[in-house]
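Chemist: coordinates only, sequence not included:
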């Protein structure tokens, strides 16, 4: 879909012709009625790529309804999962739908429990799909399937998880097009001074933030809380907790929506972990609580939670690649920055990688390692994989650390660079056995591809300043 800056947003559950439409998840019947009424003309079939972006195809809505029971009618090139963030083919992922095997398609199987209308997509329904190979098996390396596999492992132990994402981003007055033309050197943040939790600073961004909140509610992505954050133009919008797969789906939709709404309003928003070396980074703290499989009983005081938390802490360094997947991710891990550097957990302690919150059965853990650039499916899968490993090894509840975690250099430290994280992940028996050899190899190759792209395809401003005249 072509998106036009300054195009009015469709609010209050109305289609462009003013007819009321359902909020949140849609039924097929509701979609049929909207199609018959001319209010919905297209359906976008979306799947998360390696980065966690929605890629897919638009279909005429009537064709979607005619074939919705037969996913083999919906196709996309398998090489989508061979592409990097710039959509260059990673030669080390040639086996994933590459040209040497003919560039085959895979099928997109719609998950109808995700069918909804995203108000920022004009007259279009949206459904998340699971990629299916020609032999009928699911694509195991697809991010959503990676998470599903880990949730199934946890269910075997009689538990499931609920999650909530706390996503930060920076908002700018310039459009994405203007930022691109200026090489992002002339960006004006949406606030002039640091104004964390300051309602006066928030006033200047009300039109944008109000649009995001209203659009998300209509799209079935409820908001828990929102605030201005410490960085210039930095915003934080927290999503209401729900089961892990639904949270990952909402997170996936939310990031897409924030950028789409910014585009339509002639602004831009970035979820880079650290967009400015002199400023603060943007996090994606993920709150996780353990529940019975039917979701009725919290397990925060159960030995399952003890093992789960211990596994998180124990595997944090090895899994860091999946919490911090990009070169830029590691710029965020700085002392006294509210981003962690020390691998430990503490009771309501924001200076550590893991913060334990709540009491008794309602205890939960906040994973403070992920940045806003994270792929939600992969990050939550990594946490569940580490937690299940802790449960299976019957690890005891870890020591709770008090005081300033930044000063505790006697404790394990997070990796400080992408190469270090890659090496830790590559050598991790926990990651390989928990995720499975195929998924482990794929995620490792994606990480290495990101590193190699920087090393072999980039000349930075820092290099020009340092070497242009003096070498």
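Modeler: Okay, I see it. Since we're looking at a predicted model, the values are computed, not measured.

Chemist: make it CA atoms for all contacts and neighbour counts henceforth
Modeler: Noted.

Chemist: Thought residue 325 was touching residue 418, still the case?
Modeler: Yes. Counting by Cα atoms under 8 Å, residue 418 does reach residue 325; the two are 7.5 Å apart.

Chemist: Structure two is appended below for comparative analysis:
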């Protein structure tokens, strides 16, 4: 029988469904916020979709994480009537779903006119530009996430307050915790193997109930697929264990935020050697890596909304909590936004440490990769690296990051580089979606405001 990870073509996809005698398969795609949307599809419908594509209501590109409709988007809305958008199946994305007997999952992405605003297609266009420039991009993402001894119902009954963490206290890299809860850790590791997002490292982080997982390196598109599936199915696995997982950037003011760091390198397409490694250069940094780093540094303020896409993202970007506050870089310096990791031809890379766990993996990777490529094409040079505590050093004004989601959206709209990298349609649509998110927040009256103003003001 055909292994799901051996599926490459529509013919392979048809064969594996027939071999498993499935009446239905699961099909999913990712929206603006990186949330997986999908459905079960009958075998006959799936076979037809393999050849001709299928249609998906484009409202999934026109609503937020609470299914509330954007009122400021041009691509879709009441003015268009929310028509169906064309979608194509990606046969090589086939995965077995461990919890559902022989069930198979296939990823899809928006096609034709809808490609312009599709997150996965946006990353694919950046990858194609890398290849046109003679490079093959490799990436690996790592995520921190908190686990709670709660259910979706109990969390809501508590108003998301006084939630019980899966484990108590601060205990990073704990062998005690991963031994006591070995069954859950093993289930996470097995899930990664079964669904092809293999986990290179898994450990407790600093904070009650927080774990960090590093996903194995792959080509950029595949790495984003792995990350997006990881985030989705860790939540599934947690709930099946009677737990809840969150990838919020900052769920509590008492604990560090949750990162989504991105490791990136380029290899020469014609020979396979590292484009970042130069044994004769300081820190083994080739000219290409320096230019790549310069692009990431210079464009970071303009592309921040792709890395920090929620109001909550900006709760994390404060000094002293392991999150950068300016577009800085350093060599093996974890207080900088960009960390150069010297190594060999195989391991020389950059780590984009600004990223948070709440970002859409496709768009975060598109920003990290696209900005680096832009620097290579422009032959930019980075500023000086920071030494010591980057939080304590005063940086030039042009390296300052936007402090709010609204400001980030305005910087994106005004960015010529963003429009060249991602297209006008994407920039306008995504910026509008972030403006909507900020406006939704401003309609909310917080507990802090009630406590501060209700009686006294």
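Modeler: Nice, I can see it. Quantities reported herein were computed from a predicted structural model and do not represent experimental measurements.

Chemist: What value does the TM-score take for this pair?
Modeler: For this chain pair, the superposition-based TM-score is 0.92 by TM-score structural alignment, normalised by the length of structure 2; 445 aligned residues with a Cα RMSD of 2.1 Å.

Chemist: circling back: for residue 418 and residue 325 of structure 1, indicate the residue with more neighbours.
Modeler: residue 325 (29 against 23; other Cα atoms under 10 Å).

Chemist: Am I right that that one is in contact with residue 445?
Modeler: No. Residue 325 of structure 1 is beyond contact range of residue 445, at 11.5 Å (criterion: Cα under 8 Å).

Chemist: Where does residue 288 of structure 2 fall, secondary structure wise?
Modeler: helix 287-299 (DSSP states H and E).

Chemist: So which elements touch that helix?
Modeler: Helix 287-299 of structure 2 sits against helix 361-378, with contacts defined as 3 or more Cα pairs under 8 Å, 6 or more residues apart in numbering; DSSP states H and E.

Chemist: Need the counterpart of residue 294 of structure 2 in structure 1.
Modeler: Residue pairing (TM-score structural alignment): residue 294 of structure 2 is matched to residue 310 of structure 1.

Chemist: Residue 108 of structure 2 too?
Modeler: By TM-score structural alignment, residue 108 of structure 2 lines up with residue 129 in structure 1.

Chemist: now the closest residue to that match other than its chain neighbours: how far from residue 397 of structure 1?
Modeler: Take residue 129 of structure 1 and drop its neighbours on the chain: the residue closest to it by Cα to Cα, 6 or more residues apart in numbering is residue 110, 4.2 Å away. Residue 110 of structure 1 sits 40 Å away from residue 397 of structure 1, going by Cα to Cα, to the nearest Å.

Chemist: circling back: kindly indicate whether the match of residue 108 of structure 2 is helix, strand or coil.
Modeler: Secondary structure, DSSP: H, G, I helix; E, B strand; the rest coil: residue 129 of structure 1 is strand.

Chemist: Let me see the contact set for residue 395 of structure 2.
Modeler: residue 326 (Cα atoms under 8 Å, 6 or more residues apart in numbering).

Chemist: To clarify, my last question referred to residue 471 of structure 1.
Modeler: Residue 471 of structure 1 touches nothing, counting by Cα under 8 Å, 6+ apart.

Chemist: whereabouts in structure 1 does the longest helix belonging to structure 2 align?
Modeler: In structure 2, with assignment by DSSP state H, the single longest helix is helix 220-240. Residues 244-264 of structure 1 are the counterpart of helix 220-240 of structure 2, counting by TM-score structural alignment.

Chemist: mean shift of the matching stretch relative to structure 2?
Modeler: Stretch 244-264 of structure 1: mean distance to aligned residues in structure 2 after superposition is 0.6 Å, counting by mean Cα distance after the TM-score superposition for structure 1.

Chemist: For structure 1, which segments are assigned as helices?
Modeler: Assigned by DSSP H, the helices in structure 1 fall at 28-36, 61-67, 143-155, 176-181, 199-203, 206-218, 244-264, 303-314, 316-323, 376-392, 418-426, 429-435, 437-457, 461-467.

Chemist: Just put the ones you listed in CSV and tack on distance to residue 369 of structure 1.
Modeler: Shown next, in CSV, are those (distance: least, Cα to Cα, whole Å):
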stretch, distance to residue 369 of structure 1
helix 28-36, 39
helix 61-67, 40
helix 143-155, 18
helix 176-181, 28
helix 199-203, 27
helix 206-218, 25
helix 244-264, 17
helix 303-314, 11
helix 316-323, 6
helix 376-392, 10
helix 418-426, 13
helix 429-435, 17
helix 437-457, 17
helix 461-467, 27
